[in-house]
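> Model the structure of this input:
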Amino acid sequence: MEFRHLRCFAALAEELHFGRAAQRLAMSQPPLSVAIQQLEASVGARLFERDSKGVRLTAAGQAFRASALALLEGADQACVRAREVQAGEVGRLRLGFVGSALQRGLAAWLQAFQARHPRVQVVVVELNSQDQIDALLREELDLALLHTDRLPPALACQPLYAEPFLACLPQGHPEARRRRVPLAALADQPFILFSRKGSPDYHARIVDICRQHGFTPRLQHEGRHWLSVVSLVAQGLGVSIVPAAFERAGIQGAVFRPLAETPEPSAVFAAWRRDGDPGLRTQFLAARPASSV
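Below is the predicted model:
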């Protein structure tokens, strides 16, 4: 039994006339007759009576009709849903993000996407860059917003934005009085950095920035999230170099100053599995407001 047999049955059951049913199906009458015969052979019951009075459903045909129509409707719905999923209109998007994305308009981006695609469920989780990479590889995320483009071969990415690094200092720190802070002025300060385990690439970049200006930072504490780093600075436990987005976090006790130098900026990338379905990912990236991350 094939779906074409069911469609032939449905048309004939409604028209009760081979000529009209064949016309409706855009086929000639002989192939329609063959299809009905094949269907009856497959079912093992006569579905139509044919005589000089015309065509009518048998009792078996009446019983078969409801189930046949339900199967056709289910198949049509399955096709519609498959097309909608491919087009990014329905489904579930599992999105990972680094904390700085919240300060760069991620909420507005999510709202813009949900307004366009209300039937898509978006599940968001804050993770550091390395945890997002691992989650993508385990197929636990569909899209990741992270701080590195150094990715395994199975992953691809595109840049989203870049922003400068700032000196992050405790309120009352002598260097906080400057309009711009020379990196060398932080050489003897206890540093609070993003965890090496959480984002080895990002940790190494900040260490490299310091080394390029004559010193290796004296690591005092590590945080797994940038807000933890800024909070530790605000409590007077050290200084740090952080992405400019965290100036908007509003953490009392932390002061942000531009660096006197201009190191390579902090960048955020969108990453995904190369073999992943592009539908929802493409729609989400396209929904990004101009003022967002």
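> Please count neighbours and contacts with C-alpha atoms only from this point.
Will do.
> give the contact list for R224.
Applying CA atoms under 8 Å, 6 or more residues apart in numbering to R224 gives the contacts 128, 194-195, 198.
> let's see 6 Å
Contacts for R224 (CA atoms under 6 Å, 6 or more residues apart in numbering) come out as 194-195, 198.
> just G88 next, same as before
279-280.
> That one should be in a helix, yeah?
No: going by DSSP: H, G, I helix; E, B strand; the rest coil, the assignment for G88 is coil, not a helix.
> So which of the contacts of R224 sit within strands?
F194 (DSSP state E).
> and P30, how many neighbours?
Residues lying near P30 (other CA atoms under 10 Å) number 11.
> got a winner among the contacts of R224 for most neighbours?
F194 (27 neighbours).
> That residue and H221 touch, don't they?
No: using CA atoms under 6 Å, F194 is not in contact with H221; the gap is 8.7 Å.
> And L6, how far from E40?
11 Å (CA to CA, to the nearest Å).
> F113 now?
Applying CA to CA to F113 and E40 gives a distance of 50 Å.
> Please provide the structure for the following sequence as well, for comparison with the first:
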Amino acid sequence: MELRDIGIFLTLAEELHFGRTAERLHVTPSRVSHAIKKQERRIGAPLFERTSRTVRLTPLGQQLRDDLLPAHQRIQQAVDRAAAEARTGSGTLRAGCTTPWCADLLLRAADVFRGRHAGWTVRVREIQFNDLFGPLHRDELDLQLIEFPVHEAGTAAGPVLFRERRALMVPAGHTLARRESVSLEDLADVPLITLDYKLPKPVADIHFPPRTPMGRPIPRGPSYTFWPEVPALVAAGLGASIVAARAARYHDRPGIAFIPFRDGPTLEYGVLLNADKQAPLVPAFVDLLRELADADGGE
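Have a look, this model is predicted:
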């Protein structure tokens, strides 16, 4: 079955009218009829039930439509993407992140991306917590890597790229620092350093839970605006912070310890996009990020 005939079949399956199908595809109704008859002869059974008033899919036609539609959409998206790339010979793709491990992934992807798309560069910048979504809203970014979930109007969540175990960053002299692991219940025994920025409740409850799973209140320590403040506050003995486990490789310093959680959810890191506009090569870059993250094992 030729791609053009597949398109005719799927359009007729949507319109259920030979005239409207021909008009949409800029062909004659006889061309539509000929293509459908050819497909039915090849398959050996009717795909549509036709009367003088109605056109309906047969059960076999419904099955064929459901099987063909996802593949046809992927082919069309690939063609559209190639056409978009052809129209944009050069440019700059702008990406943001809040963590150094996300920056590492973006920079690796940028290096590969430049090799695949001559004339294009990728600029990576750090996003501050006190303006977490501003650059995306102001069209200063094309995408950003961020901890999910996100509840922000005007943004669209892309794929989750990897998941990360959580750890508790505590003062080196705290009793929890001598443990091999900690539980969410242990959060009741140490003040939790919080973000000086109001998050939607579902998001805040993940990163800064108010109570343990058994309902014990979790005390609050000082708040911060910029991440470099957090290790200093912890080292000063003012509280603890829930972090990604790999933060130990990036933020370790005297006076603090990182203890992995043995329970609770992982942190998800994914792509966040502007819901209203998208640069031509963003889908290709997102596919590359997913490719590299999958090669890393997804965690």
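> quick one on the thing from earlier: which among the contacts of R224 of the first structure gets closest to A249 of the first structure?
F194 (16.4 Å; CA to CA).
> Which parts of the stretch 51-200 of the second structure are strands?
All strands of the stretch 51-200 of the second structure, identified by DSSP state E, counting those that start in this stretch, fall at 55-57, 91-97, 120-126, 143-148, 155-164, 166-171, 192-195.
> mean per-residue distance, the second one to the first structure?
In other words, strand 91-97 of the second structure. Following the fit onto the first structure, the mean deviation recorded for strand 91-97 of the second structure is 1.2 Å by mean CA distance after the TM-score superposition for the first structure.
> counting contacts, what elements does that strand pack onto?
Using 3 or more CA pairs under 6 Å, 6 or more residues apart in numbering; DSSP states H and E, the elements in contact with strand 91-97 of the second structure are strand 120-126, strand 143-148.
> cool, the fourth one as well?
With contacts defined as 3+ CA pairs under 6 Å, 6+ apart, the secondary structure elements packing on strand 143-148 of the second structure are strand 91-97, strand 267-274.
> And it, how far out from the chain middle?
Relative to its chain's centre, strand 143-148 of the second structure lies at 7 Å (CA atoms, centre = their mean, to the nearest Å).
> average offset between it and the first structure?
Relative to the first structure, strand 143-148 of the second structure is 1.6 Å off (mean CA distance after the TM-score superposition for the first structure).
> Buried ones in stretch 267-280 of the second structure, by neighbour count?
For stretch 267-280 of the second structure, the neighbour count (16 or more other CA atoms under 10 Å) marks 267-274, 279-280 as buried.
> Between its first and last residues, what's the separation in that stretch?
This stretch, stretch 267-280 of the second structure, spans 29 Å end to end (CA to CA).
> which one is A87 of the first structure nearest to, not counting chain neighbours?
G279 (5.4 Å; CA to CA, 6 or more residues apart in numbering).
> Specify the angle between the helix or strand where S231 of the first structure lies and strand 190-194 in degrees.
Here S231 of the first structure sits within helix 226-234, counting by DSSP states H and E. Using axes from the mean of the first three to the mean of the last three CA atoms, to 10 degrees, the inter-axis angle of helix 226-234 of the first structure relative to strand 190-194 is 170 degrees.
> Touching helix 226-234 of the first structure from outside, list them.
170, 223, 239, 253-254.
> Relative to the second structure, what is the average displacement of that helix?
Taken against the second structure, helix 226-234 of the first structure registers an average deviation of 2.9 Å after superposition, with mean CA distance after the TM-score superposition for the first structure.
> and A177 of the second structure, how far is that from A83 of the second structure?
Applying CA to CA to A177 of the second structure and A83 of the second structure gives a distance of 56 Å.
> Kindly report the same for V282 of the second structure.
Per CA to CA, V282 of the second structure is found 14 Å from A83 of the second structure.
> returning to that earlier point: out of the contacts of R224 of the first structure, which one sits closest to A154 of the first structure?
G198 (19.9 Å).
> Can you tell me how far that closest one is from N128 of the first structure?
6 Å.
> One more: S100 of the first structure?
Distance, S100 of the first structure to N128 of the first structure, by CA to CA: 10 Å.
> Now list whatever residues contact both of those two.
Between them, S100 of the first structure and N128 share no contacting residue, judged by CA under 6 Å, 6+ apart.
> And for the nearest residue to I36 of the second structure once chain neighbours are set aside, the neighbour number?
In space, and not counting its chain neighbours, I36 of the second structure is closest to F9: 6.5 Å by CA to CA, 6+ apart. Neighbourhood size, F9 of the second structure [other CA under 10 Å]: 25.
> check which helix or strand covers F9 of the second structure.
Judged by DSSP H and E, F9 of the second structure forms part of helix 3-15.
> buried set for that helix?
For helix 3-15 of the second structure, by 16+ other CA under 10 Å, it's 5-6, 8-13, 15.
> T121 of the second structure: which of those residues is nearest?
I6 (37.7 Å).
> Is it possible to get CSV of the buried residues of helix 3-15 of the second structure that adds distance to V55 of the second structure?
Formatted as CSV, the buried residues of helix 3-15 of the second structure follow (distance: CA to CA, whole Å):
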residue, distance to V55 of the second structure
D5, 18
I6, 17
I8, 14
F9, 12
L10, 13
T11, 13
L12, 9
A13, 9
E15, 9
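> which residues sit in contact with L106 of the first structure?
L106 of the first structure touches nothing, counting by CA under 6 Å, 6+ apart.
> That one maps to what in the second structure?
For L106 of the first structure, the aligned residue in the second structure is L106 (criterion: TM-score structural alignment).
> separation between that match and Y269 of the second structure?
Taking CA to CA, one finds L106 of the second structure at 12 Å from Y269 of the second structure.
> on that earlier part again, quick one: buried residues of the helix holding S231 of the first structure?
Result for helix 226-234 of the first structure [16+ other CA under 10 Å]: buried residues 226-227, 229-234.
> Give me the next element, helix or strand, following it.
Next element after helix 226-234 of the first structure (DSSP H and E): strand 240-243.
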